[in-house]
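S.K.: What follows is a predicted protein model with its sequence.
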Amino acid sequence: MTYQLYIGDRTFSSWSLRGWLMFEKFNLPYDAHLVGLYAGTYRDELAHLKPAKTVPAAQTPEGYVLTDSLAIAETLVERHPEVALYPSDPAARALARSITAEMHGGFGNLRGECPMFLAHIWEGFAPSGGVLDDLERIETLWALARERHGQDGPWLFGEYSLADVFYAPVAMRITAYDLPVGSQAKDYVSAHLSDPAFLKWRRDAMEERHTPWPYPMDLSKRPWPSDAG
């Protein structure tokens, strides 16, 4: 019962990271296939998965095609009720689903101005008012989840859930652009940065080569936290 998961360049593809974490963190069987998101070959490589045209895309063992990260997540919840993809407590589950959906559909300023990448930290990046507004809302959601349901672990709801999957690339953006957040948010970001699954993803990402660099910036840079020292 092995799923087929199609992902793009690990260094830049935030949605691919989400798709991969759903399988990796919850020990669901999968084979990963890397497609050329930035090389421009991905459409041909996804052609057999109609109507897929973006990553991540997944195929169930029966051959059903899933073309969106939230669709993949909800299908896994449906197919694997024995796996704690969301919290079991009804109130926590409702909040987790709500903030996951908000991440999936929102925060366009943060996404647009701060593309995810994992190579280094930019120094001197000046976030716009829209990015700061997105960060304020994200911190509010994180704090609410932690206050109500997150006392028993480092994650939003104590134990790792799909909510953490969907906010993992936000943690990477906060890191890469050195974005201003409070101490509680920094602790949560640190949990992602030290997570063994993410460290595995980043090791593979650092083997990738990109010429030209997709998101050039006229800024200084310093090492990614795990590369420093």
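M.R.: Good, I have the coordinates. Residues are numbered from 1 along each chain as shown.

S.K.: Could you use CA atoms for every contact and neighbour count after this?
M.R.: Will do.

S.K.: Beyond the lengthiest helix in the chain, next helix or strand please.
M.R.: Using DSSP state H to define each element, the chain has its longest helix at helix 129-149. Per DSSP states H and E, the first helix or strand lying C-terminal to helix 129-149 is helix 162-176.

S.K.: now that next one: how far from the chain's centre is it?
M.R.: 5 Å (C-alpha atoms, centre = their mean, to the nearest Å).

S.K.: Now do the buried residues in that helix.
M.R.: For helix 162-176, the neighbour count (16 or more other C-alpha atoms under 10 Å) marks 162-176 as buried.

S.K.: Are there helices or strands packed against the longest helix of the chain, and which ones?
M.R.: helix 90-105, helix 108-113, helix 183-193 (3 or more C-alpha pairs under 8 Å, 6 or more residues apart in numbering; DSSP states H and E).

S.K.: May I see the buried residues of it?
M.R.: Result for helix 129-149 [16+ other C-alpha under 10 Å]: buried residues Val131, Leu132, Asp134, Leu135, Ile138, Glu139, Leu141, Trp142, Ala143, Ala145, Arg146, His149.

S.K.: okay, pairing it with this:
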Amino acid sequence: MSENVLVIGNKRYSSWSLRGWLAARLSGMEFEEVLVPLYRPGCHEKLKEVNPAAPPKVPSLKVGDAAVWDTLAICEFLAEQYPEAHLWPEATFTRAHARSVVAEMHSSFQALREHVPMDLSKKLSYAALPEDVEADIARIGEIWRECRSKYSGDGPYLFGKISLADVFFAPVLVRLYSHSVPLDDVCRGYFDTLWALPEFVEWRMAAAQEEWTITDY
């Protein structure tokens, strides 16, 4: 087994696993991927078996005998250990802005999470969502437009070059896609850019091959 082991859940459904995995791939870290199907008998025991020093949650990162868990902690660890990957923007205030939107994504948007779970097997026609979900989506659009207005000259991602901010919003794209949520031109352009990220495409292709399904959510 590799020195670095990233433990993840179902690629079709696990939004936090997607974030951790994308960050690991973008960092350039060499790692072994261990996927533990969630919501199945024995999954907690399997998670502890793979990474004994971490709680039975996904994602978790095993580095030798040490463990890092919680997606944000994993991302910060990767940014520190692999500075050449520039997972955060280099400019001080741009980096602070990126950390701010990541922190907001990490702790907010509960209505969207509850009513529109990540499911890469779902593609529904658009229908109006609950008011609090629409408010979450409106705020996300506001973040995207603000970032693109400030940093579009540096590249096509939220802060110009790919960063952890894009990693944290990647599962949101799946939620919006699954419910055919309409987007304005700026948000659609950003959506299309991140959707085409090769690592994101690779994740979705792998998700399509999964045999495990979750129907009770």
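M.R.: Now that the structure is in, tell me what you want to look at. Source: prediction; values computed, not measured.

S.K.: After superposition, what is the TM-score?
M.R.: Aligned and superposed, the two chains score 0.92 in TM-score terms (TM-score structural alignment, normalised by the length of the second structure); 214 aligned residues with a C-alpha RMSD of 1.7 Å.

S.K.: any chance of the helices and strands packed on helix 129-149 of the first structure in CSV, with distance to Lys200 of the first structure too?
M.R.: Shown next, in CSV, are those (distance: least, C-alpha to C-alpha, whole Å):
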stretch, distance to Lys200 of the first structure
helix 90-105, 23
helix 108-113, 23
helix 183-193, 11
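
S.K.: of all those helices, which lies closest to His80 of the first structure?
M.R.: helix 90-105 (15.5 Å; C-alpha to C-alpha).

S.K.: mean deviation (superposed) between that closest one and the second structure, please.
M.R.: Superposing on the second structure and averaging over aligned pairs (mean C-alpha distance after the TM-score superposition for the first structure), helix 90-105 of the first structure comes out at 0.6 Å.

S.K.: Which stretch of the second structure is that helix matched to in the alignment?
M.R.: Per the alignment by TM-score structural alignment, helix 90-105 of the first structure matches residues 92-107 in the second structure.

S.K.: cool, stretch 11-19 of the first structure as well?
M.R.: Going by TM-score structural alignment: stretch 11-19 of the first structure matches residues 12-20.

S.K.: cool, stretch 164-177 of the first structure as well?
M.R.: Using TM-score structural alignment, stretch 164-177 of the first structure pairs with 166-179 in the second structure.

S.K.: Other residues contacting the matching stretch?
M.R.: 15-16, 18-19, 22-23, 102, 105-106, 116-127, 157-158, 191, 194-195 (C-alpha atoms under 8 Å, 6 or more residues apart in numbering).

S.K.: Likewise for stretch 117-124 of the second structure?
M.R.: Here stretch 117-124 of the second structure has contacts from 12-15, 171-172, 174-175, 177-180, 204, 207-208, 217, using C-alpha under 8 Å, 6+ apart.

S.K.: Pull out the buried residues from that stretch.
M.R.: Pro117, Met118, Asp119, Leu120.

S.K.: repeat for stretch 205-217 of the second structure
M.R.: For stretch 205-217 of the second structure, by 16+ other C-alpha under 10 Å, it's Ala207.

S.K.: Can you give the contact residues for that stretch?
M.R.: Asn10, Lys11, Arg12, Pro37, Tyr39, Pro117, Leu120, Ser121.

S.K.: and what of stretch 82-101 of the second structure?
M.R.: By C-alpha under 8 Å, 6+ apart, stretch 82-101 of the second structure touches 23, 26-29, 79, 143, 159, 161-165.
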